[in-house]
Structure formats: structure tokens, C-alpha cells
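J.: My questions concern the predicted model and sequence given below.
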Amino acid sequence: MIGRLSGVLLEKQPPFLLLDVQGVGYEMQAPMTTFYALPEVDHPATVYTHLAVSDTAHQLFGFAKRSDRDLFRTLIKVNGVGPKMAVAILSGMDAAQLSACVHNDNVTALVKVPGVGKKTAERLIIELRDKLVAAPGTENDLLSDSVAVGAVKRDERDEAESALISLGYKPTEATKMIAAAVRHKDSADAQELIRLALKRIAS
């Protein structure tokens, strides 16, 4: 099993990373919390990995911290939660926010994750309550759909929308989320737009 890789980041196209390890390119999926923590392209990086093996594919998942990988492994042990859903959950909230959702019985926040229905959210709360350390609630800015469009490049918005669709959001929902994330600012890259759009999950 591949547990950790160190090399140079070649590509960061959410939700995929490409890491060059001594001439071998390892492609992996990663939650957005990992994208925020990793350095820019062409810089050295170390990721903790999990290899998911199924009848149809071998998928590699990468995480900036060992604790994030451990949380991912805890999530996929919950009935009905696969790797893709776990990545979507960890893209919208970090460990502290997820713990707050679980200990506050916040079903509403969890069902905002694509693919998570009410029953799965309730199952997550029940099965994770004893596995996650209780954490205080976190504050999140609620994004209004009426936020005016700033000077954000069209290709950045398109890239951000594509990333959300890859995480499981419907195209119309992804467009709406990114539109809500665009604020009055001089510029915003795709990663920042995704971060702002996903803030709504843990709120």
C-alpha cells in the first residue's frame, strides 16, 4: 500500500493532483482542504495517501496531513459513504467543523454535501459521535446569491464550477454557488472561489 509520497507538484486541478516522484507522475484525488494547505505548482510537497481498490478501478487519494487521511478512512467505514462522498465532505469542512456538525446533530449542514441524504447524515452523526473529539462550533460567512460580480476572470469561474461538478454538485448548483462566491474584489482564483462556495456546507 502506498502510504506517503514526496515530490514536486506538477498540476493542481481540483479535485485532482499530479505529483512527480523521481520521474513518476502519481495522479490522485484530494479534498479541497488539502488543496488549500499544499504549496503552489512546481514546489516540493509531501502527501499522505490512501489507495482504494475496487473491481473497476484503483484510485489514489492524497491528503496534506496524516490526520486528514485518518479522518477520510473513518468516513469511508460508515455504511453508505464511499471515497467520492468522503472527499466531498472533507472539501466543505475541516475536522473541527465536521466534529461540530456531528456533536451538534447538524443534519442540515451534512445534507448540503452532494450525495448525502438525511438517512446518511443521521448515520454519520451516530457512527462518528464517539470517534471525533467534540469541538466548538465554527463561524462561517453565509454567502448571498445577490453578491455582485467582481473582476474575476471567466476561466477561473469555469475552472471552479468544473471542480464542484467533479465533487458531485449538479451543474446548475455549481454555477449558482460560484456566482454567490464572487465578491467585489480585484481578483480571485479558482481555488479561492471554491473555498468561498463551500463555506456554506458547514454553516
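T.: Alright, I've got the coordinates.
J.: Every contact and neighbour count from this point should use C-alpha atoms.
T.: OK.
J.: Give me the number of neighbouring residues for the residue nearest to residue 83 when sequence neighbours are not counted.
T.: Excluding its sequence neighbours, the residue lying closest to residue 83 (CA to CA, 6 or more residues apart in numbering) is residue 76, at 6.0 Å. Residue 76 is flanked by 16 other residues according to other CA atoms under 10 Å.
J.: and residue 76, what does it touch?
T.: The contact partners of residue 76, taken as CA atoms under 8 Å, 6 or more residues apart in numbering, are 82-83, 86.
J.: let's bring in a second one:
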Amino acid sequence: MIGCLRGIILEKQPPQVLLEAHGVGYEVQLPMKCFYALPETGQEAVIFTHFVVREGAQLLFGFIHKQERVLFRELIKVNGVGPKLALAILSGISAQQFVRAVERQEINALVKLPGVGKKTAERLVVEMNDRFKGLSGDLFSPQDVDDIPLAIDAQVNPADPESEAVAALVALGYKPQEASRMVSKVASSSADCEMLIRNALRTAL
């Protein structure tokens, strides 16, 4: 099991980062909430990871904080929630916001997340509430990742940030037409790819 990686960021392509550690390049998929907090390309980063082995694929999912990884691991235990959906959920809502939504049984907030229908939202509220009871009460109390400023890297800004933002949202589970609509709502000539994704996810909630 690969639990943590420390290395140099070679490439950033939302929602994936290429991290070189001891001469090996690891492709790691992160929730966008974590992707925002990454340092610039060429700098060192520490990423807590969860390794998933599937038939024909080995996937690494990464997180800035341990509590995000804990929540991810609890999410994929829920019936009908796989790693991709869990990644999409944590991209659209922070760990702290998700815990609050579950505790307050805010079904309407959860169904706005990509891939989450009413039945899945109801299942999340029931099952995750039970799981939270077995976790430390202050597990999700550290600084909300929403408060962490964007790490802007001009060297990796795409020539067409809107297309890249749409592609990233599709990778997170949104339908192409919906992703295009979300990005067009927040489109700006001064916004880069990361900013477009962040604003698009915020307007979806």
C-alpha cells in the first residue's frame, strides 16, 4: 500500500498531478479542493494517497490532509459509491462541508454533486452518519481547504483554459453539456483553468 508520497511536481493537469519521487513519476488523481492547494510545478509536495487496484488498472488518489483521505475511504465503503464518485463528491464540496450536510440531512445540497441522485444522497446521509459516530470528533476540524489560496502556475496554464476546465469537470463525473454550461457561466478572459473549475464547482452548489 502506498500511503504517502513526497516529491517534485512535474505536471499539473486537473484533476491529475504527475509527482516524481525517487526517480519514479506517479500519476495521482486529486479532488479539486486538494488540487487547488498544490504548490507550483517544480516545487515539492507531500500527498497522502489511497491505492486502488482494479482489473486492468492501478489508480492512485491523493489528498492534502489526512482527514480528506479518511473521508474518501469511508465514502467508497458506501454501497454504490466508487472511487470516481467519491473523488467527484470531494471535488464539489469540502470534507467539512460534507460532514455538515450529512449531519443536517441536507439532501438537496448533496444531489447537486456530480453523480449523486436522490437515492444515493439519502444512502449517504444514513450510512455516513453511522460511520461518523465511529470517527474522532475533531477529525475534520483543521482549516477548511476552501480557505487555502489557489496555487497559480503560469507555466502550466493551458492555451484554452475553458476547454481544459470542461475536460476536468467531465473527468469528475459531469456530463459534457452540463460541464460546458457550468464553465460558460463563470467564463472570464482573465481566469485560468483552475479558477474556472473552482468557480464552476461553487456555482453548482
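T.: Yes, it's here. In this text the structure is predicted, and so the values were computed from the model without any measurement.
J.: And for structure 2, the residue most distant from the center?
T.: residue 23 (26.1 Å; CA atoms, centre = their mean).
J.: follow-up on the earlier one: narrow the contacts of residue 76 of structure 1 to those that are buried.
T.: 83, 86 (16 or more other CA atoms under 10 Å).
J.: Roughly how far does residue 199 of structure 1 sit from residue 180 of structure 1?
T.: According to CA to CA, to the nearest Å, residue 199 of structure 1 and residue 180 of structure 1 sit 11 Å apart.
J.: Wait, residue 174 of structure 1 touches residue 161, no?
T.: Yes. Residue 174 of structure 1 lies in contact with residue 161 (CA atoms under 8 Å); the separation is 5.3 Å.
J.: who has more neighbours, those two?
T.: residue 161 (27 against 23).
J.: For the residue mapped onto the more buried one from structure 2, give me its contacts.
T.: Using TM-score structural alignment, the partner of residue 161 of structure 1 in structure 2 is residue 166. By CA under 8 Å, 6+ apart, the residues touching residue 166 of structure 2 are 176, 179-180, 183, 197.
J.: and if you look at residue 7 of structure 1?
T.: Counted by CA under 8 Å, 6+ apart, residue 7 of structure 1 has contacts 19-22, 44-46.
J.: could you redo the last one with a cut-off of 7 Å?
T.: 19-21, 44-46 (CA atoms under 7 Å, 6 or more residues apart in numbering).
J.: Export these as TSV, with columns for distance to residue 125 of structure 1 and secondary structure.
T.: Shown next, in TSV, are those (distance: CA to CA, whole Å; DSSP: H, G, I helix; E, B strand; the rest coil):
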residue	distance to residue 125 of structure 1	secondary structure
19	34	strand
20	38	strand
21	38	strand
44	37	strand
45	33	strand
46	31	strand
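J.: Most neighbours of all those, which one?
T.: residue 19 leads the contacts of residue 7 of structure 1 on contacts (other CA under 10 Å) with 27 neighbours.
J.: My guess is it contacts residue 30. True?
T.: No. Residue 19 of structure 1 is not in contact with residue 30 according to CA atoms under 7 Å; the separation is 11.9 Å.
J.: after the top helix by length along structure 1, next one along is what?
T.: Scanning structure 1 for the longest helix, with DSSP state H as the assignment, gives helix 154-166. Counting by DSSP states H and E, the element after helix 154-166 of structure 1 in chain order, helix or strand, is helix 171-181.
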